[in-house]
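>>> quick one, structure for this:
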Amino acid sequence: MEITAELVKKLREKTGVGLMDCKEALKQSSGDMEKAIEHLREKGLAKLQKRMGRVASEGVIASYIHTGSKVGTMVEVNCETDFVANTKDFQEFAKDLAMQITASTPLYVKREDIPEDVREKEKGIYRRQALESGKPEKIVDKIAEGKLEKFYQEVCLVEQPFIKNPDVTVKELLEELIVKMGEKILVNRFVRFQLGETLEE
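Have a look, this model is predicted:
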């Protein structure tokens, strides 16, 4: 397939990556746009792994209050420089995250944040469910691990499907932004408020 200037331009607009890198990615993927994006993401993330030890002390605190003012969120998203923190893409990502948290009620940023006792308790519940439904002992752990993966997708922000496009996860969205901005970016913490949720019945 011929790699046209129009195709290269389209990929550059989607990813923000340089023209030569876009052209090379399209060559490697035989003109397939989705594969080219994946190629650039992998290449960019590999390059950026070297930067992940750097300090990300800049960023923004974004908020979202849902219509009716009964539920809302504040989230802190960090990057390395004030320049990136002030870009439209970075700020929109942070606002989208605040909306995501408000709508999808995650409990943690990532699976590594889940306390071990919570993880073990969930796994124990899934094991018992599998045994009670008559599943053989030898596959019970495998079933429990599979259900644990679904649990992570529900309670961990970065593993949730993105509310504006459920075909991608928040983590994939974050990785795209990291590649585009060329900096370490991380979701640090969030707090979600729901009116009356701490009041006694």
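>>> going forward, measure contacts and count neighbours with C-alpha atoms only.
Will do.
>>> now the residue lying closest to Leu186 once chain neighbours are set aside: which helix or strand?
Spatial nearest neighbour of Leu186, chain neighbours left out: Asn78 (5.3 Å); criterion: CA to CA, 6 or more residues apart in numbering. Counting by DSSP states H and E, the element that carries Asn78 is strand 71-79.
>>> show me what that strand is packed against.
The contact analysis (3 or more CA pairs under 8 Å, 6 or more residues apart in numbering; DSSP states H and E) places strand 71-79 against strand 58-65, helix 88-104, strand 186-194.
>>> need the ones you listed in JSON lines with distance to Glu159, can you?
Compiled in JSON lines, the helices and strands packed on strand 71-79 are given as follows (distance: least, CA to CA, whole Å):
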{"stretch": "strand 58-65", "distance to Glu159": "20"}
{"stretch": "helix 88-104", "distance to Glu159": "11"}
{"stretch": "strand 186-194", "distance to Glu159": "12"}
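>>> any idea which of the ones you listed gets closest to Val170?
helix 88-104 (8.1 Å; CA to CA).
>>> check the offset of the very next helix or strand once past the closest one from the chain's centre.
Next along the chain after helix 88-104, taking DSSP H and E as the criterion, comes helix 116-132. Helix 116-132 sits 26 Å away from the centroid of its parent chain (CA atoms, centre = their mean, to the nearest Å).
>>> picking that back up, so the residue nearest to Leu186 touches Asn188, yeah?
Yes: Asn78 lies in contact with Asn188 (CA atoms under 8 Å); the separation is 6.6 Å.
>>> mind listing what's buried in stretch 46-56?
Leu48, Ala56 (16 or more other CA atoms under 10 Å).
>>> kindly report the same for stretch 38-47.
His39, Leu40, Arg41, Gly44, Leu45.
>>> possible to save the helices and strands packed on strand 71-79 as CSV with distance to Leu26 and mean neighbour count?
What follows is the helices and strands packed on strand 71-79, written out as CSV (distance: least, CA to CA, whole Å; neighbours: other CA atoms under 10 Å):
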stretch, distance to Leu26, mean neighbour count
strand 58-65, 32, 19
helix 88-104, 24, 20
strand 186-194, 29, 16
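>>> to compare with the earlier structure, here is another sequence to fold:
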Amino acid sequence: MADITTETIKQLRDLTGVSIMQWGIAAAYTHAGGQVVAAVVLACETDFVSKNELFGTLAYDIAMHVAAMDPIWINRKEVTDADTAAARSVFEKEVANVPEANRQKALDGKLDGFIKERVLLDQPFVKDPSRTIQGLLDEASQKFGEKVEVVRIERLSVK
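Sure thing, here's the model as predicted:
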């Protein structure tokens, strides 16, 4: 029988796309004298990464971003047909006076912009707008050698 090594487990994960262990960290950020609190659960594949100081800093920075930018969804997969239909109905009224030939393009642009502004992974990072949150996660995945993803966000506000 073959020995099971870290390398064989990594190969199995790579082949199947399934993580053997799910690790991560929860981070919170409080803003405006306690008026806004945001929390993020940032997941990774090993406890080694979850205990890394840079991983914790990334989670905290994303929590700060959530407090500042108030995203509704983590990724575009979370946007439901009902969400899209509700936004579309609002934007259809806004583009009603646009010439017919350009109306659909204007509607699509407004809808895409609305979703992009509210999807965490699509948002420009508040501390460095030249990078998106997805870009930060991609960089972290490359740095740590394993998948890093935001699995939950919450934002609470007094107002």
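>>> contact partners of the strand holding Asn78 of structure 1?
56-66, 85, 94, 97-99, 101-102, 183-195 (CA atoms under 8 Å, 6 or more residues apart in numbering).
>>> do the same with stretch 83-95 of structure 2
Against stretch 83-95 of structure 2 from outside (CA under 8 Å, 6+ apart): Arg103, Ala106, Leu107, Lys110, Leu111, Phe114.
>>> now swap in stretch 68-76 of structure 2 and tell me
By CA under 8 Å, 6+ apart, stretch 68-76 of structure 2 touches 79, 115, 117-122, 126, 150-153, 155.
>>> out of those residues, which two sit at the greatest distance?
It's Val79 and Val126 that sit farthest apart of the contacts of stretch 68-76 of structure 2, by CA to CA, at 22.0 Å.
>>> counterpart of the residue nearest to Leu186 of structure 1 over in structure 2?
Across the two structures, Asn78 of structure 1 finds its equivalent in Ala43 of structure 2, going by TM-score structural alignment.
>>> what's the answer for Ile101 of structure 1, then?
Aligned partner of Ile101 of structure 1 by TM-score structural alignment: Val66.
>>> got a list of what its match touches?
Per CA under 8 Å, 6+ apart, neighbours of Val66 of structure 2: Ala38, Ala39, Leu120, Ile153, Glu154, Arg155.
>>> also Val150 of structure 2?
Contacts of Val150 of structure 2 by CA under 8 Å, 6+ apart are Val40, Val41, Leu42, Ala43, Ile74.
>>> and what of Ile37 of structure 1?
Leu11, Thr15, Ala25.
>>> can you report how many residues neighbour the second one?
Right, the one you point to is Thr15 of structure 1. 19 (other CA atoms under 10 Å).
>>> quick one: map it onto structure 2.
Per TM-score structural alignment, there is no equivalent position to Thr15 of structure 1 in structure 2.
>>> longest helix of structure 2?
Identified as the longest helix of structure 2 according to DSSP state H is helix 100-118.
>>> reformat the contacts of Ile37 of structure 1 as JSON lines; add distance to Lys123 of structure 1 and secondary structure.
Shown next, in JSON lines, are those (distance: CA to CA, whole Å; DSSP: H, G, I helix; E, B strand; the rest coil):
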{"residue": "Leu11", "distance to Lys123 of structure 1": "43", "secondary structure": "helix"}
{"residue": "Thr15", "distance to Lys123 of structure 1": "39", "secondary structure": "helix"}
{"residue": "Ala25", "distance to Lys123 of structure 1": "42", "secondary structure": "helix"}
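>>> put together a markdown table for those residues, with distance to Leu177 of structure 1 on each row.
Listed next are these as a markdown table, based on distance: CA to CA, whole Å:
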| residue | distance to Leu177 of structure 1 |
| --- | --- |
| Leu11 | 15 |
| Thr15 | 9 |
| Ala25 | 18 |
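>>> farthest residue from the center of structure 1?
Note on structure 1: the largest C-alpha distance from the chain mean falls to Gly134, namely 36.2 Å (CA atoms, centre = their mean).
>>> reduced to three states, what does that one come out as?
What DSSP: H, G, I helix; E, B strand; the rest coil gives for Gly134 of structure 1 is coil.
>>> show me what it aligns to in structure 2.
Aligning on TM-score structural alignment places Gly134 of structure 1 opposite Val98 in structure 2.
>>> got it, and Glu183 of structure 1?
Looks like Glu183 of structure 1 aligns to Glu146 there (TM-score structural alignment).
>>> tell me which element that match is part of?
Using DSSP H and E, Glu146 of structure 2 falls outside every helix and strand.
>>> report the contact partners of the closest residue to it other than its chain neighbours.
Closest residue in space to Glu146 of structure 2, ignoring its immediate chain neighbours: Glu45 at 6.4 Å, by CA to CA, 6+ apart. By CA under 8 Å, 6+ apart, the contact set of Glu45 of structure 2 is Ser19, Ile20, Met21, Gln22, Trp23, Gly24, Glu146, Lys147, Val148.
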